[in-house]
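Student: Generate coordinates for the sequence data below:
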Amino acid sequence: MQYRSLGQQGLRVSALGFGCMGISIAYGPSDEKEGIEAIRRAYDLGVDFFDTAELYGNGHNEQVLGKAVQGIRDQVVIATKFGFDMTVEPVGSGFNSHPDNIRKVAENSLRYLQTDYIDVFYQHIPDPNVPIEEVAGTVGELIQQGKVKYFGLSNAGPDTIRRAHAVTPVSVLQSEYSIFERELEDRNILSLLKELEIGLVPYSPLGRGFLTGSVKPAEEYPENDMRRWDERWQGSNYTYNLNAVQQLRELAASKNITVAQLSLAWLLAQSDNIVPIPGTRSIKRLEENVGASQIVLSAEDLGRIAEILPHGSAGGRYPAGVIENFTRD
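Tutor: Next up, the predicted model:
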């Protein structure tokens, strides 16, 4: 496993992390035992960067991760998030980044994770009712108290990033970014991260599974699977994206790798300040993902990928009414 530095504050992690969300929510029924086994196997393969959040099962996901890293806590980097009002239904529809809630979430996370410090504490989503300076200052206090090591932002735009960084240095930004999802390029966020020396942690780096090559139309997924309402799995979008993946599969086959490995290697090739966090409950898929850290793509390979998907996939990643929350600056 290769290792990378994120930000200017000394955060160093494996080149590929592990997104724990799917263990608890979003991709069908959860299986705690299976999730713990996947996390432990990831660690055995050299992965030391694990991502969770209070939103993922209202603490359940953090508890699973906490159990999984018992005995190896000092050898791993744990990232979790705050920013939602967990008392509002449906869960995830309200925001709360007020200082008292940030502190409360931090204490809950420490308890759920069975640890006395959080490595990376992200604001999960900007809160329109709380100035980002106030959020950054509160996390800065938690850093001074030793409860948090590094400050992160998630789903934030350029102005938010710059203003937060001026108060408490931001080590990492977490946002969706992949061959399929290229919004960060359109909004000039990548250049800002380079300017401020902030690392990027792409979530859904495999297009929520579309880039694994194992997909089916939206209506064939169960009601509790987010791909059922993802526009990329619907109608003509699905047809376009399926054709693109087939072309990626042909390129991958010419290199004796999988589409997933090609996609992760593409991300790693964009900058040495990028650490994707693919998630899976499958040991086989996990081992496949980790193998991508050893793959080097040529300029010709990168050019071919740009021909196949010059602007990303067809279809938005969130329905209208939801995406505004994730693009607010």
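Student: From here on, just use CA atoms for contacts and neighbour counts.
Tutor: OK.
Student: how many other residues sit next to Ser191?
Tutor: Neighbourhood size, Ser191 [other Cα atoms under 10 Å]: 13.
Student: to compare against the first, here's another:
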Amino acid sequence: MKTQNKGLLLLMLLTLSFSCDDILEEDITNDTIQIISPNEGMTTDGNTVQFSWGGLDGADGYRIQIIKSNQVYEVDSLITTSTFKYVLNSGTYQWRVRAENFAYSTAYTFPISFHVETSDDLSNQNVALATPSVDLYTNNKNITFTWQGITSAISYKFELIKSLNGEQTILPETDVTASNYTIDPNLFNDDAKYIWKVKAVNATSETVYSQRSLFIDTVAPNQPALTSPADQGTATTTVAFNWTNGTDSGNIKSTITNTIEIASDIDFNTKIHSASTVNNTYQYVFSTLGTYYWRIKAIDAATNESDFSIVRSLVVQ
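Tutor: The predicted structure is shown next:
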């Protein structure tokens, strides 16, 4: 009888642990999303469409899908707000949306058809920037900026601004006829935040500027300094490795990812484990007793790499 009671208690605990998230999340399965805009058959004058719907209590986010007339998905994105702005070419589209949380989701709304009709008036249109991506960190100065062309545009204005102890326009180009622009890499003469802006122009109107930022970072992170375990120290099979990265000396400071390597030989010809972490500590469980060696390398968001740290040995016993 006691054994049966213990088994029942264990089953209850397991059930509670697996269903904890379900208990915390509100069941929205049978709820309905209320569409605001665009509605069925609506025509948008201009290339920028504002999608909106009623927010739903219990939703952590919303998955919106925009489908072209050839049934290819233009957008399939999870967002946290009940509005979404997107630039589309002329044509007919469908869109739908559903609410989601960790455990549940509503049904998608019924697909709604709408039409986008761009005109010669650019004042209600926007330039959709393509590459580089938003807030890119890079050490590569050979960059081609690209954007989605607008049919009624004759040309584009391009600006590059350096943001370092204030903002300075370092490149104003007023007559770009293509939907891309490659700049002289020497203009990136400092590691800094750079803002690039594009607007479309024709004989009678122009769009507002669309803009993004990127970060030029050519400074490698510091060589990590190992703190524990001590060199030639001893440990049990579960070991917490710790180190420091020091202060970033560059103008641009980005997230550091640390790579830890553990080997059974001092030259690291036989690596038994390798992992990456944004933390300065890492725990590993050894399956075999013996002498091991470990080291750390730091890589920043611009892919600059430090030298490996010094190598320490560890006896697992």
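Student: Give me the TM-score for this pair.
Tutor: Scored against TM-score structural alignment, normalised by the length of structure 2, the superposed chains reach a TM-score of 0.22; 113 aligned residues with a Cα RMSD of 6.2 Å.
Student: for the helix or strand containing Asn243 of structure 1, packing partners?
Tutor: According to DSSP states H and E, Asn243 of structure 1 maps onto helix 235-254. For helix 235-254 of structure 1, the packing partners by 3 or more Cα pairs under 8 Å, 6 or more residues apart in numbering; DSSP states H and E come out as helix 259-270, helix 299-308.
Student: which residue ranges form the strands in structure 1?
Tutor: Secondary structure of structure 1 by DSSP state E: the strands cover 3-6, 11-14, 18-19, 49-51, 77-82, 118-123, 148-154, 170-176, 199-203.
Student: any chance of the ones you listed in a markdown table, plus mean neighbour count and distance to Glu133 of structure 1?
Tutor: Shown next, in a markdown table, are the strands of structure 1 (neighbours: other Cα atoms under 10 Å; distance: least, Cα to Cα, whole Å):
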| stretch | mean neighbour count | distance to Glu133 of structure 1 |
| --- | --- | --- |
| strand 3-6 | 18 | 22 |
| strand 11-14 | 18 | 22 |
| strand 18-19 | 24 | 28 |
| strand 49-51 | 25 | 24 |
| strand 77-82 | 24 | 15 |
| strand 118-123 | 25 | 12 |
| strand 148-154 | 25 | 12 |
| strand 170-176 | 26 | 12 |
| strand 199-203 | 25 | 20 |
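Student: Let's have those in JSON lines, adding distance to Ile132 of structure 1.
Tutor: As requested, the strands of structure 1 are exported to JSON lines (distance: least, Cα to Cα, whole Å):
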{"stretch": "strand 3-6", "distance to Ile132 of structure 1": "21"}
{"stretch": "strand 11-14", "distance to Ile132 of structure 1": "22"}
{"stretch": "strand 18-19", "distance to Ile132 of structure 1": "25"}
{"stretch": "strand 49-51", "distance to Ile132 of structure 1": "22"}
{"stretch": "strand 77-82", "distance to Ile132 of structure 1": "13"}
{"stretch": "strand 118-123", "distance to Ile132 of structure 1": "10"}
{"stretch": "strand 148-154", "distance to Ile132 of structure 1": "10"}
{"stretch": "strand 170-176", "distance to Ile132 of structure 1": "12"}
{"stretch": "strand 199-203", "distance to Ile132 of structure 1": "19"}
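Student: returning to that earlier point: which parts of the helix holding Asn243 of structure 1 are buried?
Tutor: Residues of helix 235-254 of structure 1 classed as buried: 237-238, 240-242, 244-245, 247-249, 251-252 (neighbour count, 16 or more other Cα atoms under 10 Å).
Student: again, but for stretch 184-191 of structure 1
Tutor: So for stretch 184-191 of structure 1, counting by 16+ other Cα under 10 Å, buried means 184, 189-190.
Student: re earlier: minimum distance to Ile36 of structure 1: which of the helices and strands packed on helix 235-254 of structure 1 has it?
Tutor: Ile36 of structure 1 lies closest to helix 259-270 among those, at 22.3 Å (Cα to Cα).
Student: quick one, which of the helices and strands packed on helix 235-254 of structure 1 is packed in tightest?
Tutor: Each of those was scored by mean neighbour count; the highest is helix 259-270, a mean of 22, by mean count of other Cα atoms under 10 Å.
Student: In terms of secondary structure, what does it contact?
Tutor: Partner elements for helix 259-270 of structure 1 (3+ Cα pairs under 8 Å, 6+ apart): helix 235-254, helix 283-291.
Student: quick one: the helices in the stretch 1-150 of structure 2?
Tutor: Using DSSP state H, counting those that start in this stretch, the helices of the stretch 1-150 of structure 2 run over residues 2-24.
Student: circling back to that earlier point, let me know the angle separating the helix holding Asn243 of structure 1 from helix 259-270.
Tutor: 80 degrees (axes from the mean of the first three to the mean of the last three Cα atoms, to 10 degrees).
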